[in-house]
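Undergrad: Just need the structure, nothing else, for what follows:
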Amino acid sequence: MSKAMLNEEYALFLGCTIPIKNQEFEKASRLVLGELGMSLENMDGAGCCPNPVAIQSLNMETWMALAARNIAIAETLDLDVLTLCAGCFETLRSVNHMLKNDSKYKRKVNEILGKAGYEYMGSLDVHHFVSILSQDEMLDKIKSLVTRNLDLKVSSHYGCHLIRPSAHMNFDDPERPLSIDKIMKRIGVQTLDSSEKMTCCGYCARLHPEIGQALSERKMMELQGINADCVVAACPACANQLSNAQRLHNKEETSSSELDVPILYVTELLALAFGHEPRELRMKTKMIRPTALLEKIAEN
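TA: Take a look at the predicted model:
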């Protein structure tokens, strides 16, 4: 596994879902990353990553060209890319890896990009914030900034795209990842293990939503059964899927019990640990309200 070089400044790739549906994830991330000494440059003109499942399956060249255009924008800033979304991370890092290692792909993509006035050079790297924050130097910084005792039991949700395909992502063990757990332990929370820890959230089963719903429900039922205070996620699609699946479950008249496990972004929990107030982080706007979690924090 490779170790990313820590930089002070990154080109921030926001993607589509966070700016449209989860602005609270962006706010928490900007707060936390700023306090950790990282400067983020906006990528003006960037588009969809695009989707690492749907677009890639439909047309490989289109998928690669759109991703390469985003990377080319970052290259004009002379900065490595930092993503907040695991799906964006998989697309941009995979395409960057493929183009750097296959001159035929690179030549074809640049023929397409040239028509729009762009060129992919292959001069930078792509990171997810988890791959940066889980490094020893950053873990020490995180611990030094903790001002609030959270005393929580959390389950880390890695999902499918953050650590796979491992040949491209190459920063954590794809079968037994620890990066998010390391971050959580540095802010003093207890991380839980479960048989469903590595289960897909179900978001990508869009053509058969009942499959995705079943995957999410099974996972959340187990986590509620072991008294998890929350799930921490690093992908907005996963966070939204796991929240919405609980909402749909609770609406079913045949449901024998209600699911009530809030989904927080990694950076939201870090922001709470750093002393930011729940109101500032818009905690009460979540689909699954973290009422019990916030009461527990207030007692400490």
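Undergrad: contacts and neighbour counts: CA atoms only from here.
TA: Noted.
Undergrad: name the element residue 232 belongs to?
TA: strand 230-233 (DSSP states H and E).
Undergrad: just residue 154 next, same as before
TA: strand 153-157.
Undergrad: how about the helix or strand just after that strand: buried residues?
TA: Next along the chain after strand 153-157, taking DSSP H and E as the criterion, comes helix 166-169. Using 16 or more other CA atoms under 10 Å as the test for burial, helix 166-169 gives 166, 168, 169.
Undergrad: and what of stretch 218-226?
TA: 219, 220, 221, 223.
Undergrad: end to end, how far does stretch 218-232 reach?
TA: 17 Å (CA to CA, to the nearest Å).
Undergrad: picking up where we left off before, got the buried residues of stretch 218-226 as JSON lines, with distance to residue 42 and secondary structure columns?
TA: Converted to JSON lines, the buried residues of stretch 218-226 look like this (distance: CA to CA, whole Å; DSSP: H, G, I helix; E, B strand; the rest coil):
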{"residue": "219", "distance to residue 42": "36", "secondary structure": "helix"}
{"residue": "220", "distance to residue 42": "35", "secondary structure": "helix"}
{"residue": "221", "distance to residue 42": "39", "secondary structure": "helix"}
{"residue": "223", "distance to residue 42": "37", "secondary structure": "helix"}
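Undergrad: Sequence B follows; please return its structure for comparison with A:
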Amino acid sequence: MDSMERSRIAVAGASGLIGDALARSLTADGHEVVRLVRRAPRTAGEVRWDPERGSVDAAGLAGCDAVVNLAGAGVGDRRWTAEYKERIRTSRVGGTDALARAVAGLPEDVRPRVFLNGSAIGYYGETGDRAVDESAPPGEGFLPEVCVEWEAAAAPAREAGVRTVFSRTGLVVARGGGAWGRLFPLFRAGLGGRMGDGSQYWSFVALHDEVAALRHLLDTEGLSGPFNVTAPQPATNREVTEAMSRVLRRPALFPVPAPVLRTVLGEMAGDVLGSARVLPARLLESGFRFAFPGVEEAIRAAAAR
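TA: Predicted coordinates:
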């Protein structure tokens, strides 16, 4: 896909934090964005799908240069009950399988050339102080299991000869959603603080760099397989706390003890207290350069938006 040409790109999850930012970036550069929606389409730029039921109006994808799948129930949106864990799994695995099959089933002359499927650094599980890149095996637990199934569900597209890429995204630094969407108001109110002992690594990425990386993966022929979309300088939770305090000029006086987090968040607390020191080795090797490689500059960029 040539970034200089006007392309037609289908985006699932275009109403989410990353999907919306990607769609706006593509549209601003003259590309046509086709949004996958779960209701009856209202415009020619919408295509109906139902990820939970595994259905896609495949005809709406015909002639697209690329399909981007960023859809899925939010991992941090609510407490992990057994029911919600199943929703997290099916919304990702079922949606990816439906899109991959729809792409693979199109005639070759109208089939998208690229299938960019969202994934997450949850693939690696708990890594402690050990730095990992894309060569590392999956970890153990719920999120690694979901990520393995999620990526495997894209097999029909890859087997049909479509260049298939997985963006294993870290914690996105943005005011509009995700983990940082919750941190900003807490710190502005003077209620921020480290979580647990603060030694756990947070592998983050500025929203600007996330979008730029996705476009790089779409535009660069020959790139396929997993790419960690995380800044090259993972930060500890203590370092994140100190940077937030400096940028927002608020004291960070209220550390949250680990037992309290486990009581409030349940199993999801493991995702907050766990340490994932993830490096974007393949992304850097492919020539991508981060605009905001450090956590403080990523926070400043988000605060200024």
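Undergrad: what TM-score comes out when they're superposed?
TA: Aligned and superposed, the two chains score 0.34 in TM-score terms (TM-score structural alignment, normalised by the length of structure 1); 156 aligned residues with a CA RMSD of 5.8 Å.
Undergrad: that older thread, of the buried residues of stretch 218-226 of structure 1, which is the nearest to residue 182 of structure 1?
TA: Ranked by distance to residue 182 of structure 1 (CA to CA), the buried residues of stretch 218-226 of structure 1 are led by residue 223 at 19.4 Å.
Undergrad: Which parts of the stretch 201-305 of structure 2 are strands?
TA: 201-202, 204-206, 225-229, 235-236, 277-278 (DSSP state E, counting those that start in this stretch).
Undergrad: meant to ask about the stretch 51-200 of structure 2, not that
TA: 55-56, 66-69, 114-120, 131-132, 163-169, 171-173.
Undergrad: would you list the ones you listed in CSV and tack on mean neighbour count and distance to residue 182 of structure 2?
TA: Formatted as CSV, these follow (neighbours: other CA atoms under 10 Å; distance: least, CA to CA, whole Å):
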stretch, mean neighbour count, distance to residue 182 of structure 2
strand 55-56, 20, 33
strand 66-69, 26, 24
strand 114-120, 26, 19
strand 131-132, 16, 26
strand 163-169, 24, 18
strand 171-173, 25, 11
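Undergrad: Next, format those strands as TSV and append distance to residue 147 of structure 2.
TA: Output for those, formatted as TSV (distance: least, CA to CA, whole Å):
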stretch	distance to residue 147 of structure 2
strand 55-56	21
strand 66-69	14
strand 114-120	6
strand 131-132	16
strand 163-169	9
strand 171-173	15
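Undergrad: coming back round to it: figure out which of the strands of the stretch 201-305 of structure 2 is closest to residue 95 of structure 2.
TA: Using CA to CA, the strands of the stretch 201-305 of structure 2 put strand 225-229 closest to residue 95 of structure 2, at 18.2 Å.
Undergrad: Now do the closest one and strand 114-120, the angle between them.
TA: Relative orientation of strand 225-229 of structure 2 and strand 114-120, computed by axes from the mean of the first three to the mean of the last three CA atoms, to 10 degrees: 50 degrees.
Undergrad: Check which helices and strands strand 225-229 of structure 2 is in contact with.
TA: strand 163-169, helix 281-285 (3 or more CA pairs under 8 Å, 6 or more residues apart in numbering; DSSP states H and E).
Undergrad: mind running it again at 6 Å?
TA: strand 163-169 (3 or more CA pairs under 6 Å, 6 or more residues apart in numbering; DSSP states H and E).
Undergrad: quick one, the strand it packs on and strand 114-120 angle?
TA: Using the same axes, to 10 degrees: strand 163-169 of structure 2 against strand 114-120 is 20 degrees.
Undergrad: sorry, back to before: can the buried residues of stretch 218-226 of structure 1 go into TSV with extra columns for distance to residue 97 of structure 1?
TA: Shown next, in TSV, are the buried residues of stretch 218-226 of structure 1 (distance: CA to CA, whole Å):
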residue	distance to residue 97 of structure 1
219	32
220	34
221	38
223	36
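Undergrad: Now the two most distant members of those.
TA: Across those (CA to CA), the longest gap, 6.4 Å, separates 219 and 223.
Undergrad: Residue 65 of structure 1: which of the buried residues of helix 166-169 of structure 1 is nearest?
TA: Nearest member of the buried residues of helix 166-169 of structure 1 to residue 65 of structure 1, counting by CA to CA, is residue 168, at 17.5 Å.
Undergrad: what's the closest non-adjacent residue to that closest one?
TA: Leaving aside its sequence neighbours, residue 168 of structure 1 sits nearest to residue 94 (CA to CA, 6 or more residues apart in numbering; 5.4 Å).
Undergrad: I'd assumed residue 167 was in contact with that neighbour.
TA: No. If you go by CA atoms under 6 Å, residue 94 of structure 1 and residue 167 don't touch, sitting 8.8 Å apart.
Undergrad: So what's the residue count around residue 301 of structure 2?
TA: 18 (other CA atoms under 10 Å).
Undergrad: Can you give me the distance of it to residue 32 of structure 2?
TA: 27 Å.
Undergrad: Mind jotting down where the helices sit in the stretch 201-300 of structure 1?
TA: With DSSP state H, counting those that start in this stretch as the criterion, the stretch 201-300 of structure 1 has helices at 209-225, 236-251, 266-273, 291-299.
Undergrad: Quick check: which of those helices is nearest to residue 133 of structure 1?
TA: Comparing the helices of the stretch 201-300 of structure 1 by CA to CA, helix 266-273 comes nearest, at 10.1 Å.
Undergrad: angle of the closest one against strand 153-157?
TA: Using the same axes, to 10 degrees: helix 266-273 of structure 1 against strand 153-157 is 150 degrees.
Undergrad: Okay, helices next: where are they in structure 2?
TA: Assigned by DSSP state H, structure 2 shows helices spanning 17-28, 82-104, 142-152, 155-159, 178-188, 207-219, 237-248, 258-265, 269-273, 281-285, 295-304.
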